[in-house]
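Novice: only geometry, no sequence info:
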């Protein structure tokens, strides 16, 4: 049996809040108990994946990879909400998928399911009556059926080709009835399925971008060529330019930096606000010097096909706020400020 990480009680760092009132203590303790119960459910799920369920999971992944059609998700109530989310996650990570409501399926939506598809039904009890017509439909047409349930002897499990059997971990609610821990395990297993399929398919950032053209996910997955400042917005000067003139170029732009280019237009150096402060301390006659004497050589640059999210990480790691974008000949063709990238990060919705 494969050993799995331990989320058990002995390693859980429970918060020790400063108690203002007894009511605060009761509220916080109830929240802690709920989170602990759901963590215990995830621990049980990890153990199940390390044991028999892992082999079923692998079979399900292989089945989905072999499909010519899509993965159809279905479920009722809270399991239905989870099914919708899993369908959306699968689709967004490169596995064509959508949700079919079991009640609507009985009124015409059954025709959305084809012989090239596979159906993944989620029901904690495995006895949800609304699922019965869809089960009968897929069985008659030999459409692969995957069950995600906590009961091995349920009607759904008995009809399924593959059963992802969830461990019987107590629900987090005080009466043990509201779907809480069970839906957390369903969600986590669905995420694991989507992530595994994406990894095996070799999902790239560019493909992910194509699935998320809008919102901040899509914005951060744009290329620098699409967002960089170009043309007259570039603060550039030659290496023989007097600093008196160079300062005018710098202040005439909003980037706090100046690119130094040679006679072939190649970027050979950079002067930043920080360079100026340090140079003024060491060179009282700074204004009589040239940019070539003050510049920092071999500045950090990025190519135009860099993703915005990668550029933001690059700036953070190098502790810089601006970067020139250069072509294959090291000629500056654009400039990007960290504020440009942060605006993308905060725009739209994921």
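Specialist: Perfect, I can see it now. Treat the numbers as computed from the prediction; the structure is a model and nothing was measured.

Novice: When you work out contacts or count neighbours from here on, use the C-alpha atoms and nothing else.
Specialist: Will do.

Novice: Could you report the neighbour count for residue 263?
Specialist: For residue 263, the count of nearby residues is 8 (other CA atoms under 10 Å).

Novice: for the one 4 residues further on, same thing?
Specialist: By the criterion of other CA under 10 Å, residue 267 has 26 neighbours.

Novice: just the one 3 residues further on next, same as before
Specialist: Each residue near residue 270 was counted by other CA under 10 Å, and the total is 25.

Novice: my read: it touches residue 295, true?
Specialist: Yes - Residue 270 lies in contact with residue 295 (CA atoms under 8 Å); the separation is 5.2 Å.

Novice: intersection of neighbour lists for the two?
Specialist: residue 260 (CA atoms under 8 Å, 6 or more residues apart in numbering).

Novice: which stretches of the stretch 101-250 of the chain form strands?
Specialist: Assigned by DSSP state E, counting those that start in this stretch, the stretch 101-250 of the chain shows strands spanning 118-122, 145-149, 162-165, 236-237.

Novice: Can you add mean neighbour count and distance to residue 328 and give those back as JSON lines?
Specialist: Shown next, in JSON lines, are the strands of the stretch 101-250 of the chain (neighbours: other CA atoms under 10 Å; distance: least, CA to CA, whole Å):
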{"stretch": "strand 118-122", "mean neighbour count": "26", "distance to residue 328": "47"}
{"stretch": "strand 145-149", "mean neighbour count": "25", "distance to residue 328": "51"}
{"stretch": "strand 162-165", "mean neighbour count": "23", "distance to residue 328": "51"}
{"stretch": "strand 236-237", "mean neighbour count": "22", "distance to residue 328": "18"}
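
Novice: got another, please set it beside the one above:
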């Protein structure tokens, strides 16, 4: 016989908003309390991680484990080698991943999670240092830890005061605080962050150089100052970049002539048939080094309302050209 499903009563909009605001208020209060009680123990953990020759091994069970995964990922992406170890799997062999050179960051709100506390004696026998992140300051985890980071909360945001809510928010925020303090101490820069995120948009923006996206060699449209209009137009048409560099005999950039320049010359009645590239060119074009970031080329184009930039060396010799299409194909913009 099928048991009829219980249909919960509909929650009024005002009641839902009130519950949401109360949840956020409790979690905000918990974070404020955490900020007020941060002490020398936090500094000691930061210093210990900085001098750790191995990695930070983050471990935790249940919801604390989920928070631990995020903390390990944040540490790893901000210059502190770290990984997450599941306590249950550690008891069945994964503990072999931990060495005496590592530091374990163990997370448990109560400090009495069986899967976690069973690992602590083995870790101490290996000489592994332990930083405990717990709300149980008299717990087994606290007693085994070399440093204790207090993540206690007055109450959970859950109306039943049961589901980990405020406590996991505090754990997550404290993990972020550790990561930011460490990256600041290491002098970690945006370029360093990009190195661990090469597939992301930030990585592309901070790692891609002009030399990686520019046209070079015979693909770059160029004419000499003395070349005539016919030669200039053939070069623009052949290279399909809507412009041509104008250079001297040594290859130094003297100017640029674009489709827009052609339109303006026609509009002002210039006799193009006998004009030279030198007479028609726009002098002092925007240029960039091939070592510059591609995003800098994009900003140069946006700032001056242009679609291409000439790439030059230290002697102003033409070495390439980058078009807005090249930046789009490289997903820099």
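Specialist: Good, I have the coordinates. Remember, predicted model here, so these are calculated numbers, not experimental data.

Novice: Redo the strands of the stretch 101-250 of the first structure as JSON lines? Include distance to residue 44 of the first structure.
Specialist: Formatted as JSON lines, these follow (distance: least, CA to CA, whole Å):
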{"stretch": "strand 118-122", "distance to residue 44 of the first structure": "18"}
{"stretch": "strand 145-149", "distance to residue 44 of the first structure": "14"}
{"stretch": "strand 162-165", "distance to residue 44 of the first structure": "11"}
{"stretch": "strand 236-237", "distance to residue 44 of the first structure": "60"}
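
Novice: What's the match for residue 224 of the second structure in the first structure?
Specialist: Following TM-score structural alignment, the counterpart assigned to residue 224 of the second structure within the first structure is residue 238.

Novice: Just give me the neighbour total for the aligned partner of residue 145 of the second structure in the first structure.
Specialist: Structural alignment (TM-score structural alignment) places residue 145 of the second structure against residue 160 in the first structure. For residue 160 of the first structure, the tally of surrounding residues (other CA under 10 Å) stands at 20.

Novice: And the match of residue 224 of the second structure, how far from residue 334 of the first structure?
Specialist: 17 Å (CA to CA, to the nearest Å).

Novice: which one of those two has more residues nearby?
Specialist: residue 334 (24 against 19).

Novice: Checking my notes, that one in a strand, right?
Specialist: Yes - according to DSSP: H, G, I helix; E, B strand; the rest coil, residue 334 of the first structure belongs to a strand.

Novice: That one matches what in the second structure?
Specialist: Using TM-score structural alignment, residue 334 of the first structure sits opposite residue 320 in the second structure.

Novice: still on that earlier bit, could you list every residue that touches the match of residue 224 of the second structure?
Specialist: Contacts of residue 238 of the first structure by CA under 8 Å, 6+ apart are 260-263, 291-292.

Novice: Buried subset of those residues, written for PyMOL?
Specialist: Filtering those down to the buried ones (16 or more other CA atoms under 10 Å) takes a single PyMOL command:
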select buried, resi 260+261+291+292
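
Novice: Which members of the contacts of residue 238 of the first structure are positioned in strands?
Specialist: Counting by DSSP state E, the part of the contacts of residue 238 of the first structure found in strands is 260-261.

Novice: Including distance to residue 189 of the first structure, could the contacts of residue 238 of the first structure go into CSV?
Specialist: Below are the contacts of residue 238 of the first structure laid out as CSV (distance: CA to CA, whole Å):
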residue, distance to residue 189 of the first structure
260, 54
261, 54
262, 57
263, 59
291, 59
292, 59
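
Novice: Farthest pair within the contacts of residue 238 of the first structure?
Specialist: 263 and 291 (14.0 Å; CA to CA).

Novice: Please state the offset of the helix or strand hosting residue 54 of the first structure from the chain centre?
Specialist: According to DSSP states H and E, residue 54 of the first structure maps onto helix 52-66. Counting by CA atoms, centre = their mean, to the nearest Å, helix 52-66 of the first structure is centred 23 Å from the centre of its parent chain.

Novice: Just the buried positions in it, please.
Specialist: Result for helix 52-66 of the first structure [16+ other CA under 10 Å]: buried residues 53-54, 56-57, 60-61, 64.

Novice: next one: stretch 164-182 of the second structure
Specialist: Under 16+ other CA under 10 Å, the buried positions of stretch 164-182 of the second structure are 164-176, 178-180, 182.

Novice: Take those and keep only those in helices.
Specialist: Among those, DSSP state H puts 166-176, 178-180, 182 in helices.

Novice: So which of those residues is the closest to residue 61 of the second structure?
Specialist: The closest of these, once distances to residue 61 of the second structure are taken by CA to CA, is residue 168, at 11.9 Å.

Novice: corresponding residue for the closest one in the first structure?
Specialist: For residue 168 of the second structure, the residue aligned by TM-score structural alignment is residue 183.

Novice: Now do its match against residue 78 of the first structure, distance only.
Specialist: Residue 183 of the first structure is 7 Å from residue 78 of the first structure, by CA to CA.

Novice: and what of residue 333 of the first structure?
Specialist: Counting by CA to CA, the gap from residue 333 of the first structure to residue 78 of the first structure is 52 Å.

Novice: same thing with residue 220 of the first structure?
Specialist: Taking CA to CA, one finds residue 220 of the first structure at 32 Å from residue 78 of the first structure.

Novice: Looking at these two, which is more packed in?
Specialist: Neighbours were counted for residue 220 of the first structure and for residue 78 using other CA under 10 Å; residue 220 has more, 25 against 17.

Novice: So the more buried one sits against residue 313, correct?
Specialist: No - between residue 220 of the first structure and residue 313 there is no contact under CA under 8 Å: 11.0 Å.

Novice: follow-up on the earlier one: what is the nearest of the buried residues of helix 52-66 of the first structure to residue 145 of the first structure?
Specialist: residue 60 (9.8 Å).

Novice: Tell me the counterpart of that closest one in the second structure.
Specialist: Checking TM-score structural alignment: residue 60 of the first structure goes with residue 45.

Novice: How about residue 48 of the first structure?
Specialist: Checking TM-score structural alignment: residue 48 of the first structure goes with residue 34.

Novice: thinking again about what came up before, wait, doesn't the match of residue 60 of the first structure sit right on residue 147?
Specialist: Yes - counting by CA under 8 Å, residue 45 of the second structure touches residue 147, with 6.8 Å between them.
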